[in-house]
Each structure stands twice: as structure tokens, then as C-alpha cells.
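Just the structure for this:
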Amino acid sequence: MKNIYTFGRKPAQRNYTVKDLQDLKGSGTRLTMCNPATEAEIRACVDAGIDTLTLWDTHLEMARELAPTHFAGTAMNWGQFATNDEIMRHAIDCMENGADMYFTNRSFEVVEMLAREGIPVQVHMGLVPSLSHWCGGLRAFGRTADEAMQIYQTFKRYEDAGAFACEIECVAEDTLRLLNEHTSIVTISLGSGNAGDIIFLFMSDICGESGHNPPKHAHAFGDLGRLHKQIYTERVAALKDFQTEVTAMNFPYPAQAVTMRDGEREKLQEALDRL
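Below you'll find the model as predicted:
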């Protein structure tokens, strides 16, 4: 553990610092990342030894209570804020509340603005789902040398803007492996094979909760979907029994009811009869 001060000037410890992640590039060490969104999911990531977390801002406070030493980034939605001032205010608030990096997929100008203030900025390359209209829909990237070089040029632009890390989504594995040697940016592979510095996968994909048509890069290491179906079936059965018993005037059962003390019912009846 490393002793640090957070961006909010609070003493803390972290399993990894920004410099640690930068120093791990080229070392052969590969880290994990997941996106817990509930108390149970955060606790599970901690107990499972997941290295780094990525969180929405609404989950940051809870994550800092449950995973106080984990390197944890937080994010903004593409359309969450309209102006640069709003983005900057949000980023500063997140960092002061314990985030270790801030994700945005807005313009190079926004990245440069945030980085200029010392904020470790994470960006997004390859398949950016919210911008999929521009590339003809959901598809893989970097499968040709020309497109791989376009990705390389984007890496360089993000380096110049001051980006610290980048989620690389659905880029050819061999493309990322070659380009990773030519960038200082910490690469976070999602669907880009085993070539990133950090391997990221969604909680729902890892745990088998993605339904019948998960993306190609998803791999279920568990089968919580089966358990969710079982829980749903049990829930419906219990609700039906409740409905039936109430309609039949059977529930609440005597065991769930409270009765008057001995002799008190008769006293009450007498009092009522005198009305």
C-alpha cells in the first residue's frame, strides 16, 4: 500500500497510484478492472482481489467506504454536461470525493482542460458506442494497417492533450499489442484481447448476467443469470401464495397476529356493550 493524500487533501492509502500504473507499462504485469455498482458488488470485488475499479459518480462515496484503498476511477456520461465549466466542476468534485482518475469521451479540448489542472484523465478509443453512428454501427477497429495507424495518431493526440489512461474497446489484439509499445498512455482493454495494461470486463459479463446475446468479447466466469431466474420464480410463487391466502381470508395466520392479554377482551366487550 502507498500512503497518499487524495485530491481532496485527505490522508489515505492506495494499492496503486497513477505513477504505479504508468510504471507497470512494459513490465509484463497485467491488472484487472471491474465496474461494481452496488454494495454487494463492491464487496465482492474487494474479496476477489480485483485490482482497480471504475465507477459512476453516484457510487463513489459507497466505494470509498467499502474499498478505501482501491484505485478507483469515475466517469461522466457523454451528454451529462453541456459546458466545459460544468465538466470541470464535476471532475473537481469527483476527485475531491476520492476518485483517482476521471473518465471523459468528450473533445481533445476537454481532456487538455482537465489534464492542465492535474487531473488524471481517462479517455476512450476504438468502439465508442455513443459515437457508433459515425462508424457505421457497432464494429471492431484496427483490423487493417491503415485503421491501426489512425488509432496510433489518436493516441498521439491524446498524449499531447495530457491523457493518462485510455479504454481501448473492440480493437484488434495485435494492433493494440504493437501500439501499446509506442504510447505512454495506460491502456485498458475491453474487447481488445490480452494486449492492454489493464483488462476490463463488465460485472454483468463476468458473472453471467448479460442475457442471451452478450457481446463477442464477454466471457461468463459465473452463472448468476440462472440464480436470478430461480430467484424470480421463487418470488412470483411466494407472491401468488400471499395473494391466494389473503383472498381466502386465511392470512395473517395466528402466529403472525397479536392477541389481547387474558381477560382483556371480555372487559372491552363489556365496555362496548354499555355504549
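
drop to CA atoms for contacts and neighbour counts, all remaining ones
Will do.

Helices of the stretch 1-150 of the chain, residue ranges please.
With DSSP state H, counting those that start in this stretch as the criterion, the stretch 1-150 of the chain has helices at 18-24, 39-48, 60-66, 84-96, 108-116, 145-161.

would JSON lines of the ones you listed with distance to Gly191 and mean neighbour count be doable?
Output for the helices of the stretch 1-150 of the chain, formatted as JSON lines (distance: least, Cα to Cα, whole Å; neighbours: other Cα atoms under 10 Å):
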{"stretch": "helix 18-24", "distance to Gly191": "20", "mean neighbour count": "14"}
{"stretch": "helix 39-48", "distance to Gly191": "20", "mean neighbour count": "14"}
{"stretch": "helix 60-66", "distance to Gly191": "25", "mean neighbour count": "17"}
{"stretch": "helix 84-96", "distance to Gly191": "27", "mean neighbour count": "17"}
{"stretch": "helix 108-116", "distance to Gly191": "24", "mean neighbour count": "18"}
{"stretch": "helix 145-161", "distance to Gly191": "15", "mean neighbour count": "16"}
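
before we go on, could you also do this sequence so I can check it against the first one:
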Amino acid sequence: MKTTIQTIQCKKNQEKITAITAYDSLFASLFDTQVDIILIGDSLNMSFGGKKDTLSITLEEMIYHTKAVCRGAKKSFIITDMPFGTYATPKTAVKNALKIYQKTNADAIKIEGGQQRCKTISSIVQEGIAVVAHIGLMPQFVRSEGGYKIKGKNDTEAKILLEDAMILQEAGACMIVLEGIRSDVAACISKNLHIPTIGIGSGLQCDGQILVWSDLFGFFQQFKPKFVRQYLNGAELIQEALQKYIFDIKSSQFPSMEESY
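From the prediction side, this is the model:
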């Protein structure tokens, strides 16, 4: 059965929500029967495209990868990131959100920003498109903020984050991603909202958790963020298998007669 926004929202205070990123049909199909949510994150610009941040990815690239994920995932709730610059104004945001909905089978779009996105979210929702909000550490703001910085470190920041979350909920957001927020502040936000929160680096009390798949499975080797738990040493396993493959070719052990026509 297809996971819907109602399915996700009913899990709040009942069952933890599971989410992971995916960028292609193959991995989406592997994750599909296991997780509630698959996010086509603009993180693909870094983990898939090798760029230093998320800012240069285009709407067309996001649509391409969303189509691929939707071909592989039939059950999970699919969320697509709106790239940097594609929702600068409510009118632009609606136009681009409609394009994503028309060209893909995504269930929702996600945009970064606090209460300044209130009108934008409301305008998109009025067009029949589900919107996931994203507050706290926002990767699309990395240049303007001078790096990746934890949020909610003082009472003023904590108050603003709670206000942001409440206003975005009122504007029509169906859930909110809380990234890089001090855990007690994220817990307070989650407690005060009636929509689910999905945490990344924001502590245990969020209604669900998400990680980038290449972090989760140990394929990204440059560094490991504090909030990441690696469940597999994927890079090492791939490299070991590749060496065996190379050895078998060079030693004429592959292909065998059974593997030949």
C-alpha cells in the first residue's frame, strides 16, 4: 500500500518515522519496502555530483533524479528538494513546484527557510501541492552564513525556531525537517507541533530521522559528521570486491566456462 501524508502524520506520537535519501531507481527500489520516506535531496549535488555544496544543482536535474527514484519506489512517500533559487518569490515557487508535480510522481516538495517562507508555502499548498518545511541548519544558506552552524544555541535562537515552526505549520506545511538544532530545542518544537518533525542532527525527540544514504552506509569518506551513524563500511567493501574482480581478470579466472556463451 502506498504511504500517504495521512499515513505519515498518523505516526506522530505513535511510531518513529524512518527516512533516507535516494537519487536513482536502483537504490530507491532497495529502500522502498523498508522506509516511510525517500527524499531526493539536493545533497545529491555533493554526494552524487562531487560538488562542494548544494547551491548549483538545477531544477531539471532534480526532476531527472526524482523521475528515477519514482520508477524504483512504489510504496514510500517521495519528497523532492526545491533547488536554491527556484522559490525566491511565491510566484516563482508555485511555477516550479507545479513543474515538479507535473513531470514527476513526487508526493511533496521541500523548501528551506523560516517564517519568511510563510506566503510561499501557503501559495504552493493552495495549488494542491504538499510542502515539507526545513528549518535550523539550512545547507542552501551555507555561503551567506559562513559555513554549517548548529542552531538553537541560545534562548533567542530557540524562540525564533519555535516561532518559525509554528508559523510554517499554520501556513500549511505537512511536516518539518529540523536540521542541526540543539536537541532540547528540537524536542520542544516537536512537542508543540501537531505535524511530524524529521530530524537530522537534532536529537532523539524528533518524530522521525533522516540520513543521506552514502553517509549511512559508509560510502562518503572525506569526513563523518557527528550526527551520522554508519551502519556499513560500504567504501571498504566495494574496494575489496573490486580488487578481487581485478585479480580474477588478470589471473584469467574470470570469466569461467560457466560464465561464458
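
what span of the first structure lines up against the top strand by length along the second structure?
Ranked by number of residues, the top strand in the second structure under DSSP state E is strand 130-136. Mapping strand 130-136 of the second structure onto the first structure (TM-score structural alignment) gives residues 120-126.

Burial check on the alignment partner in the first structure of Ile79 of the second structure, number of neighbours?
In the first structure, Ile79 of the second structure lines up with Gly73, judged by TM-score structural alignment. By the measure other Cα atoms under 10 Å, the count of residues near Gly73 of the first structure is 24.

Dump the helices of the stretch 1-150 of the first structure to a markdown table, plus distance to Gly126 of the first structure.
Shown next, in a markdown table, are the helices of the stretch 1-150 of the first structure (distance: least, Cα to Cα, whole Å):
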| stretch | distance to Gly126 of the first structure |
| --- | --- |
| helix 18-24 | 21 |
| helix 39-48 | 27 |
| helix 60-66 | 26 |
| helix 84-96 | 23 |
| helix 108-116 | 15 |
| helix 145-161 | 7 |
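
Out of those, which gets nearest to Glu173 of the first structure?
Of all the helices of the stretch 1-150 of the first structure, helix 145-161 sits nearest to Glu173 of the first structure, with 10.8 Å by Cα to Cα.

what about that closest one, how far off from the second structure?
Using mean Cα distance after the TM-score superposition for the first structure, helix 145-161 of the first structure ends up 1.7 Å from its aligned counterpart in the second structure, as a mean over the superposed pairs.

equivalent range in the second structure for the helix or strand that that helix is followed by?
Sequence-wise, the next helix or strand downstream of helix 145-161 of the first structure (DSSP states H and E) is strand 165-169. Mapped onto the second structure using TM-score structural alignment, strand 165-169 of the first structure covers residues 175-179.

try stretch 87-95 of the first structure
Counting by TM-score structural alignment, stretch 87-95 of the first structure corresponds to 93-101 in the second structure.

Now the matching stretch on the first structure. Mean distance?
Relative to the first structure, stretch 93-101 of the second structure is 2.4 Å off (mean Cα distance after the TM-score superposition for the first structure).

starting at the chain centroid, how far to that stretch?
Remark: stretch 93-101 of the second structure is offset 18 Å from the chain centroid, using Cα atoms, centre = their mean, to the nearest Å.

distance of Glu213 of the first structure from Glu264 of the first structure?
Actually, residue 213 of the first structure is Asn rather than Glu. For Asn213 of the first structure, the distance to Glu264 of the first structure equals 64 Å [Cα to Cα, to the nearest Å].
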